[in-house]
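Asks: quick one, what's the 3D model for this:
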Amino acid sequence: MTLLVGDVDQMYGTKVLTSFTLYPGKAYIEIRGQLYNRTPLPQTFLWWANPAVSVNEYTQSIFPPDVHTVYDHGKRAVSRFPIAKGEYYKHDYSEGVDISRYKNIPVPTSYMAETSKYDFVGGYDYKKEAGLLHVADHHFSPGKKQWTWGCGEFGKAWDRNLTDEDGPYIELMTGVYTENQPDFSWLKPFEEKVFTQYFMPYKKVGAVKNASIHAALNLELTCQKAKIVVYATEEYADAEIVMEQNGTVLLLSGLHCVWRW
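Replies: Predicted coordinates:
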């Protein structure tokens, strides 16, 4: 089932067609964007998907494991991630604070990943044991962002103004052809760009370490033991979990497992 939404920019003439598709037996929504410059002149565009995600004291923003630095808008400020150790958005985090946790951010705050070679970003509620992931090829969709009004009185007042009874939320934003805001991208004269993004639910996984439209995976290593959790978006009757270390296939809980360093 597909829903089509289209429009033409009245100022610059750019034509946009967006399709939202659900597939039988698959637990994700596909978003396909088409941008077409109908003019003989170069035109700019800015594309960020922007779902609002319910949050609470148990919520964590799940960025890929190679994200160690985040920026605000225009890269005016920078912070280590997930443990901030300096001033960010005029708030002192010098004691070392995990800003991936909603409860630890007291003021309105944006952060965008500096760079990542992974194709996912998302959020997870440890009380509900469930979350939301965005999946798209990072070569054209590098933008990975969280925005929150903050878990303070100012932010909670805005939550009351902007929601009915849903409570606080974050904006889990994903950018195409840009990694920061408001960095615009270009369409050459008569150029068309086509791209695909996916949003998918998952549960019982925890802090995702990698994901595709087929599955979300978490790997945690403690005391020489490995805990693997995989959540698939469709049924795979003959699936195996394979873990490999230095080319050697290991066995874990009766499943083939792969350990890569």
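Asks: can we go C-alpha only for contacts and neighbour counts from here?
Replies: Noted.
Asks: now name the helix or strand holding the closest residue to residue 2 other than its chain neighbours.
Replies: With sequence-adjacent residues excluded and distances taken as C-alpha to C-alpha, 6 or more residues apart in numbering, residue 2 is closest to residue 21, at 4.3 Å. If you go by DSSP states H and E, residue 21 is part of strand 14-22.
Asks: ok, residue 129 - contacts?
Replies: With contacts taken as C-alpha atoms under 8 Å, 6 or more residues apart in numbering, residue 129 has the following neighbours: 203, 204, 205, 206.
Asks: for the comparison step, fold the sequence that follows:
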Amino acid sequence: MKQFNINFQIIALLSIIVIGCDKMDVSISEETRSIKTYPFSDPNPIPMLVKDNRLYPYHSFDGYSHEGKSQEWKVLKLENPFIEVTVLPEVGGKVWGAIDKSNGEEFIYRNEVMKFRNIALRGPWTSGGIEFNFGVIGHTPSTATPVDYTTRTNSDGSVSVIVGSMDLPSRTHWRVEINLQKDRSSFETKALWYNPTAHTQPYYNWMTAAAFARDDLEVVFPGNQYLKHSGEVKSWPVDNKGRDLSFYDNNRFEGHKSYHVVGEQKDFFGGYYHDAEYGFGHWAPYEEMPGQKLWLWALSRQGGIWEDLLTDTDGQYIEFQAGRQFVQFSSSDHVNPIKKAGFEPHSSDSWSETWFPLKGTGGMDEASSLGAMGVKKEGDVIRVKVHSFKEKKGEVEVFSDGRKLLEEKVSFYPMVLKDFSVSVLGKKSYEVKVNELNLHYRSDRQSLRLKRPFSTDSEVLAGVP
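Replies: Predicted coordinates:
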């Protein structure tokens, strides 16, 4: 009987451990953290109507502190064995940052201080994380103030933070669910935005994410052109002076830069640090999120001033932004087909996006919601490096000239790199497929080019008064 009791206790203890480990696969928690904060003033009692009639009935905040002090903030943390995501419900509901636990790298830049400065529509704004912009224009009025939030454990075992608010000028309502599954090295944001009014409202949505600005950074924005805020089209990635603008270090000219990249039907964009061998990315169906924007502070003292103003020790950052429209349009004398869209009465929109880290791929040449890969041809050898976000069994296939050059069965695991090489003669085009991860790379980029014009025909232009 004693032996039975001992065995029973051991079995019970093991059961508790197993159940506990299963529950610990993914977790969500709420805590209060003391963060160095440079606060802003109470609101100006005069509504913003006198300065910007688009923003009534909001008030502005006009005073900013030069001295930081400790302040307590609510922090929501979502965590699984692969990544950690933090959210700030009292600062617009923004994602504060995200970390790849395999190497400790931040694939979403987290600013360790709350250094509010006069940048947003109402004034105060902090850099870093992922900012959710809905309404008239960015940076949205709620970006530095508390929003509604709730946390949830879902029936599929995943965990979620849901943040949201109402945009007062338009009376539209927005919600964003930040969702983390237990078996993925990526997280998802699911947006819902609706217009309950009987009037057409302004339609502006951009998800503004931040990453570290470093000299070894190559940004990956598939396309052959970029649009200025006015809709004017320019060459990408190589400009008219032969500079490859996709390399951060090649942007050491002129001032701050906005590149709304267009011209290729791809669902992903992001960046890769070649010296550090890691990167970051975003995926969403192109038909849902065609906007892919890169923002850079000037690589001179003009931008360095803002590094000093916005952070203490975290350094400069870039923004990789995903939008529902091609460009953050601002009208000018330039005539082109790009225009602002309106939010139809009694209508709603919803969409989802995936955010992920990269490691060891050498770049990002293809990505999906399940994985990413770097593909390079050096001489007669094709090198394929596949990074899965989820455990999967599949095949890596390489094709050229109607022949299958490689077919290899693979067991994929999150954050575990798979590396393949195959020889191919000459300069013939080739394709790489990993069907189970929805990855399909084509070396012939012309097949992916969009024929949509982003400039106005000269004959039409001649008739414009």
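Asks: just to revisit the earlier point, quick one: what's aligned to the residue nearest to residue 2 of structure 1 in structure 2?
Replies: Aligning on TM-score structural alignment places residue 21 of structure 1 opposite residue 179 in structure 2.
Asks: tell me who's in contact with that match.
Replies: Neighbour list for residue 179 of structure 2: 158, 159, 160, 161, 187, 188, 189, 190 [criterion: C-alpha under 8 Å, 6+ apart].
Asks: what's the spacing between it and residue 160 of structure 2?
Replies: Distance of residue 179 of structure 2 to residue 160 of structure 2, computed by C-alpha to C-alpha, to the nearest Å: 4 Å.
Asks: same question, residue 117 of structure 2
Replies: Applying C-alpha to C-alpha, one obtains 30 Å for the distance of residue 117 of structure 2 from residue 160 of structure 2.
Asks: what's the offset of the strand holding residue 21 of structure 1 from the middle of its chain?
Replies: For strand 14-22 of structure 1, the gap between its own C-alpha mean and the chain's C-alpha mean amounts to 20 Å (C-alpha atoms, centre = their mean, to the nearest Å).
Asks: next helix or strand past that strand?
Replies: With DSSP H and E, the next secondary element past strand 14-22 of structure 1 is strand 29-37.
Asks: how far apart are that following strand and its match in structure 2?
Replies: In the superposition with structure 2, the average deviation recorded for strand 29-37 of structure 1 is 0.8 Å (mean C-alpha distance after the TM-score superposition for structure 1).
Asks: map residue 133 of structure 1 onto structure 2.
Replies: Using TM-score structural alignment, residue 133 of structure 1 pairs with residue 281 in structure 2.
Asks: for its match, which non-adjacent residue is spatially closest?
Replies: Nearest residue to residue 281 of structure 2 in three dimensions, chain neighbours excluded: residue 270, at 4.0 Å (C-alpha to C-alpha, 6+ apart).
Asks: can you give me the helices for structure 2?
Replies: Here structure 2 has its helices, by DSSP state H, at 2-23, 301-310, 458-462.
Asks: tell me, the shortest one lands on which residues of structure 1?
Replies: Counting by TM-score structural alignment, helix 458-462 of structure 2 pairs with no residue of structure 1.
Asks: give me the distance from that helix to the chain's centre.
Replies: Computed by C-alpha atoms, centre = their mean, the chain-centroid distance of helix 458-462 of structure 2 equals 38 Å.
Asks: for the first one, same thing?
Replies: Computed by C-alpha atoms, centre = their mean, the chain-centroid distance of helix 2-23 of structure 2 equals 43 Å.
Asks: do the same with stretch 120-133 of structure 1
Replies: Here stretch 120-133 of structure 1 shows a centroid-to-chain-centroid distance of 10 Å under the convention C-alpha atoms, centre = their mean.
Asks: so residue 199 of structure 2 sits right up against residue 347, yeah?
Replies: No. Taking C-alpha atoms under 8 Å as the definition, residue 199 of structure 2 is not a contact partner of residue 347, at 10.3 Å.
Asks: mind listing what residue 29 of structure 2 touches?
Replies: 76, 77, 78.
Asks: what's the spacing between the nearest residue to the last one once chain neighbours are set aside and residue 153 of structure 2?
Replies: By the measure of C-alpha to C-alpha, 6+ apart, the closest residue to residue 78 of structure 2 outside its immediate chain neighbours is residue 28, 4.6 Å from it. Residue 28 of structure 2 sits 8 Å away from residue 153 of structure 2, going by C-alpha to C-alpha.
Asks: neighbour count: the two, which is higher?
Replies: Between residue 28 of structure 2 and residue 153, counted using other C-alpha atoms under 10 Å, residue 28 has the larger neighbour count: 21 against 15.
Asks: what do we get in structure 2 for residue 48 of structure 1?
Replies: Pairing criterion TM-score structural alignment: the partner of residue 48 of structure 1 within structure 2 is identified as residue 206.
Asks: was I right about its match contacting residue 326?
Replies: No. In this structure, residue 206 of structure 2 is not within contact of residue 326 by C-alpha under 8 Å, at 10.3 Å.
Asks: in terms of neighbours, single out the busier of the two.
Replies: Ranked by neighbour count (other C-alpha under 10 Å), residue 206 of structure 2 and residue 326 place residue 206 first, with 26 against 22.
Asks: give the contact list for the counterpart of residue 160 of structure 2 in structure 1.
Replies: Under the alignment (TM-score structural alignment), residue 160 of structure 2 maps onto residue 2 of structure 1. If a contact means C-alpha under 8 Å, 6+ apart, then residue 2 of structure 1 has 19, 20, 21, 22 as its contacts.
Asks: swap in 10 Å and give it another go.
Replies: Residue 2 of structure 1 sits next to 18, 19, 20, 21, 22, 23, 29, 30, 31 when contact means C-alpha atoms under 10 Å, 6 or more residues apart in numbering.
Asks: Throw the residues you listed into JSON lines and include distance to residue 172 of structure 1, thanks.
Replies: Conversion of these to JSON lines gives the following (distance: C-alpha to C-alpha, whole Å):
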{"residue": "18", "distance to residue 172 of structure 1": "19"}
{"residue": "19", "distance to residue 172 of structure 1": "20"}
{"residue": "20", "distance to residue 172 of structure 1": "18"}
{"residue": "21", "distance to residue 172 of structure 1": "20"}
{"residue": "22", "distance to residue 172 of structure 1": "21"}
{"residue": "23", "distance to residue 172 of structure 1": "23"}
{"residue": "29", "distance to residue 172 of structure 1": "16"}
{"residue": "30", "distance to residue 172 of structure 1": "16"}
{"residue": "31", "distance to residue 172 of structure 1": "15"}
